[in-house]
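[1] Generate a structure from the sequence data that follows.
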Amino acid sequence: MQFVQSDIMTHRGSHFDLGVKTAQWMQQTPLLKNREKEWRKRMPRFDIHIKETYDIFQTYAPHIWEEIKGMQEVLNLPSNQMVLNFAHYRFTPLTNSGCTVYLGNDYMVRNYDYHPATYDGRYLLFQPTDGGLAQIGPTSRVTGRMDGMNEAGLVMGYNFMHRKKPGDGFVCYMIGRLILQYCKDVEDAIKLLKTIPHRSSFSYIVMDKALNHAIIEVSPRSIDVRYDNTCTNHFQLLTHENRNYTKESKARLDRLNQSTQHQLNKFDAFELFNNPDFDIYSKLFNSWSGTIHTSMYEPQQLAAWISLGENSKPTYFDFQQWLNGTSLDVSTFKGYIDTDLTFATY
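    You can find the predicted model right below:
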């Protein structure tokens, strides 16, 4: 059992200044060195086009491009390296992951299942002064988000479906960031997902402050929306897009549905996801689908909870109070995961 820790960062200010602050944090970790080591082991299966990527960001996310420029100011890397590592837009010239989501009456709880070596180990509260919505949640590949909540009370998480037949487009963690950055409710999120280009096939799960919710099934070729409360790693509408092997995902969904036949309070739901005894939490880290964190969001309260690893007491964030100017009294949260594989920042 390995001890793990995530840093908590807060920033009120411009996207460029957030980029500067993020790059300074990166310089204190081996994250970039580990990322470059991964690229040497496996050549990227996509192309990088700087001008086309710049144009895409000016259309959909000009503020995030400013953040990348702030990072470049500190890291002093060439533009192709910045686009490769932080823009997360791919041009076409595998790995599996998990993730499970449950939407309660007034909360969303999810397990983020993937490989520890891809995990930033950074949790960010960001209140921009130059455009876009304030956000809270764990970062993914530095500029992206795998789940989170924004100041409007919109909550987002995503689940992997497959990477076959990829298209030119944004990858999942940048799409998660775009949803939190620019969407105020479920309707906004659906509209954005229908507009932007997608690299791979994912389900994006959203809930807003009015407690509307949706599961948006997306591939590079099509999109559909369902309004269920549970989601694992197979499409239920875009079934023609599913992988050949969905047995484990369907079995996990059956276990989740059995456990949630009656509405759970948020603490019981969190334990269901975080305690391996209930068979929702996964230890398949070597298969790129072990549970790294369990997170929960309450959109009406603007409250967030997160824990690393298994059977871990969640850390609580009152996002509304922070938005009002109250400082945090914590700088890290900790846990244990049952693997020797380490985070990208170790």
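
[2] drop to CA atoms for contacts and neighbour counts, all remaining ones
    OK.

[3] what about the helices in the stretch 101-250 of the chain?
    Shown for the stretch 101-250 of the chain, the helices assigned by DSSP state H, counting those that start in this stretch span residues 172-182, 186-195, 247-259.

[4] which other residues reach the shortest one?
    Pointing back at helix 186-195 there. 154, 179, 183, 206, 207, 208, 212, 213, 214, 216, 218, 223 (CA atoms under 8 Å, 6 or more residues apart in numbering).

[5] how much does it deviate in direction from helix 172-182?
    140 degrees (axes from the mean of the first three to the mean of the last three CA atoms, to 10 degrees).

[6] one step back: want to throw the contacts of helix 186-195 into a markdown table with distance to residue 318?
    Output for the contacts of helix 186-195, formatted as a markdown table (distance: CA to CA, whole Å):
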| residue | distance to residue 318 |
| --- | --- |
| 154 | 15 |
| 179 | 21 |
| 183 | 21 |
| 206 | 20 |
| 207 | 18 |
| 208 | 17 |
| 212 | 21 |
| 213 | 22 |
| 214 | 24 |
| 216 | 28 |
| 218 | 32 |
| 223 | 34 |
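
[7] any chance of the residues you listed in CSV, with neighbour count and distance to residue 112 too?
    Output for the contacts of helix 186-195, formatted as CSV (neighbours: other CA atoms under 10 Å; distance: CA to CA, whole Å):
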residue, neighbour count, distance to residue 112
154, 30, 18
179, 29, 18
183, 23, 22
206, 28, 15
207, 27, 17
208, 26, 20
212, 15, 22
213, 25, 19
214, 22, 19
216, 23, 18
218, 24, 19
223, 17, 23
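
[8] hang on, the earlier thing: now the helices of the stretch 101-250 of the chain as a markdown table including distance to residue 98?
    Listed next are the helices of the stretch 101-250 of the chain as a markdown table, based on distance: least, CA to CA, whole Å:
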| stretch | distance to residue 98 |
| --- | --- |
| helix 172-182 | 13 |
| helix 186-195 | 21 |
| helix 247-259 | 8 |
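
[9] Before we compare anything, build this one as well:
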Amino acid sequence: MKLTFRAVEEKKPGQKLSAIFSEYRNAYLKWWASEGLSSRPTYSECRHALKTYMPELLEPYDMLCAAFGAGDLEARFLSFYCPPRYLAGCSQAIWQGSEPLMVRNYDYDLTAFDGVFLKTAWNGRQVMGTSDGLFGLLDGMNDAGLTVSLTFGGRREVGEGFGVPLILRYLLQTCSTIEEAKKVLLRVPCHMSYNVTVLDRKRQFFTAFLAPDRPTLITRAAVSTNHQERVEWKSHARLTATVERERYLLHRLTLHPETKELFVRAFLNPPLYSLAFDRGFGTLYTAAYHPHNLTAELLWPGLRWQKSFDQFDTDSVQVVYPRQIA
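    Below you'll find the predicted structure:
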């Protein structure tokens, strides 16, 4: 199995993003309709939700819709409002050293992944991160050094709210500080349970446990895998080894002080690096964000891809994944 990761820079939505959207349009819309269109909100409802909770995103939303020639379905998809359910694996942690460093593994289905590391300057704010649906982000950083990443929270409940990748985009578009990010996460509804870790240039951080059926909880957790305060979905926990991965990371953070290189390298090996590609939970990439110097790295075993706001080459790398793991 192969995937080409592309680095794309486009200050405002235009031909580059439009071309990528055209490639993925059928897959995006098929996924959006996967639970039946009657269960998805109307365009009017989607736009009203954006205006209510994320008004600052209306301008880039409209620009994206215009650039993509979006009709009704495309515009509803791009809103990320009440999307179909989706489950991921993932691990993320804050290094305990002197510099701010967030490292994460993204474990998901290879066939449902953009493979785009995107740099934008919407509304005058520079943001770079791993794209989801070209509007949302799975992880990323802005020009203030604020860094965010997500993991699935390990719960079945679904409610009214936004897909968490758009919430990450909103954080990076509108927030410069930890306190601003907390306020956003406490008021913007998320349609499923997710864990969002936020880090700044001063190494201040928090992890928010988002859920559609209970208030957001702000914690000082430096480690996040695929449950929240406790395991609530036991079969998913066993499938993804969420408890084992959390214990492994906590052990490394508390008992074995190590260099940042060793810490990053740990994510490229089991138990953090998942080989469950045949079950849709293989590690698609490792990301390391360095807020102090506004740089990011995407890594795979034997391969390192570096990006920064000052030097963002629009190149690509090809990654080969195991075809099947028994």
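
[10] if we can go back for a sec, can you tell me which of the contacts of helix 186-195 of structure 1 is nearest residue 165 of structure 1?
    residue 218 (12.9 Å; CA to CA).

[11] Aligned against structure 2, show me the partner of that closest one.
    Using TM-score structural alignment, the equivalent of residue 218 of structure 1 in structure 2 is residue 210.

[12] For that match, give its distance to residue 189 of structure 2.
    8 Å (CA to CA, to the nearest Å).

[13] likewise residue 204 of structure 2?
    In terms of CA to CA, residue 204 of structure 2 sits 24 Å off from residue 189 of structure 2.

[14] which residue lies farthest from the center of structure 2?
    Most distant from the centre of structure 2: residue 255, at 28.6 Å, with distances by CA atoms, centre = their mean.

[15] Tell me the residue in structure 2 aligned with residue 82 of structure 1.
    So residue 82 of structure 1 corresponds to residue 74, using TM-score structural alignment.

[16] nearest residue to its match other than its sequence neighbours?
    Spatial nearest neighbour of residue 74 of structure 2, excluding adjacent residues (CA to CA, 6 or more residues apart in numbering): residue 29 at 7.0 Å.

[17] element containing the one you found?
    Using DSSP states H and E, residue 29 of structure 2 sits in helix 15-32.

[18] Now do the strands in the stretch 51-200 of structure 1.
    89-90, 100-103, 108-114, 119-128, 135-140, 144-145, 147-150, 155-162, 169-170 (DSSP state E, counting those that start in this stretch).

[19] Of all these, which one is nearest residue 4 of structure 1?
    The closest of those to residue 4 of structure 1 is strand 119-128. By CA to CA, the value is 8.6 Å.

[20] From the contact counts, what lies against the closest one?
    With contacts defined as 3 or more CA pairs under 8 Å, 6 or more residues apart in numbering; DSSP states H and E, strand 119-128 of structure 1 has these neighbours: strand 2-13, strand 135-140.

[21] JSON lines please, covering those and showing distance to residue 94 of structure 1 and mean neighbour count.
    Shown next, in JSON lines, are these (distance: least, CA to CA, whole Å; neighbours: other CA atoms under 10 Å):
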{"stretch": "strand 2-13", "distance to residue 94 of structure 1": "26", "mean neighbour count": "16"}
{"stretch": "strand 135-140", "distance to residue 94 of structure 1": "18", "mean neighbour count": "24"}
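
[22] With residue 59 of structure 1 as the reference, name the closest of these.
    Of all those, strand 135-140 sits nearest to residue 59 of structure 1, with 20.8 Å by CA to CA.

[23] quick one: the closest one to strand 119-128, angle?
    150 degrees.

[24] so strand 135-140 of structure 1 aligns onto which residues of structure 2?
    Against structure 2, strand 135-140 of structure 1 falls on residues 127-132 (TM-score structural alignment).

[25] Distance from the matching stretch to the middle of the chain?
    With CA atoms, centre = their mean, to the nearest Å as the basis, stretch 127-132 of structure 2 stands 8 Å off its chain's centre.

[26] and what of stretch 226-235 of structure 2?
    For stretch 226-235 of structure 2, the distance to the chain centre is 19 Å (CA atoms, centre = their mean).

[27] cool, stretch 273-287 of structure 1 as well?
    18 Å.

[28] Residue 2 of structure 1: which of the contacts of helix 186-195 of structure 1 is nearest?
    residue 206 (32.0 Å).

[29] Which residues are in contact with the closest one?
    By CA under 8 Å, 6+ apart, the contact list for residue 206 of structure 1 reads 154, 155, 156, 157, 186, 189, 213, 214, 215.

[30] how does it look with 6 Å?
    Contacts of residue 206 of structure 1 were listed using CA atoms under 6 Å, 6 or more residues apart in numbering, and they are 155, 156, 213, 214.

[31] Structure 2: which residue goes with that one?
    Match for residue 206 of structure 1 (TM-score structural alignment): residue 198.

[32] Residue 242 of structure 1 too?
    Matched by TM-score structural alignment, residue 242 of structure 1 corresponds to residue 232 in structure 2.

[33] Also residue 35 of structure 1?
    With TM-score structural alignment as the criterion, residue 35 of structure 1 lines up with residue 28 in structure 2.

[34] now do residue 48 of structure 1
    Aligned partner of residue 48 of structure 1 by TM-score structural alignment: residue 41.

[35] Now for the residue lying closest to its match once chain neighbours are set aside, how many residues are close by?
    Leaving aside its sequence neighbours, residue 41 of structure 2 sits nearest to residue 82 (CA to CA, 6+ apart; 6.8 Å). Each residue near residue 82 of structure 2 was counted by other CA atoms under 10 Å, and the total is 25.

[36] Test my guess that residue 82 of structure 2 contacts residue 159.
    No: if you go by CA atoms under 6 Å, residue 82 of structure 2 and residue 159 don't touch, sitting 7.5 Å apart.

[37] Thank you kindly, that will do.
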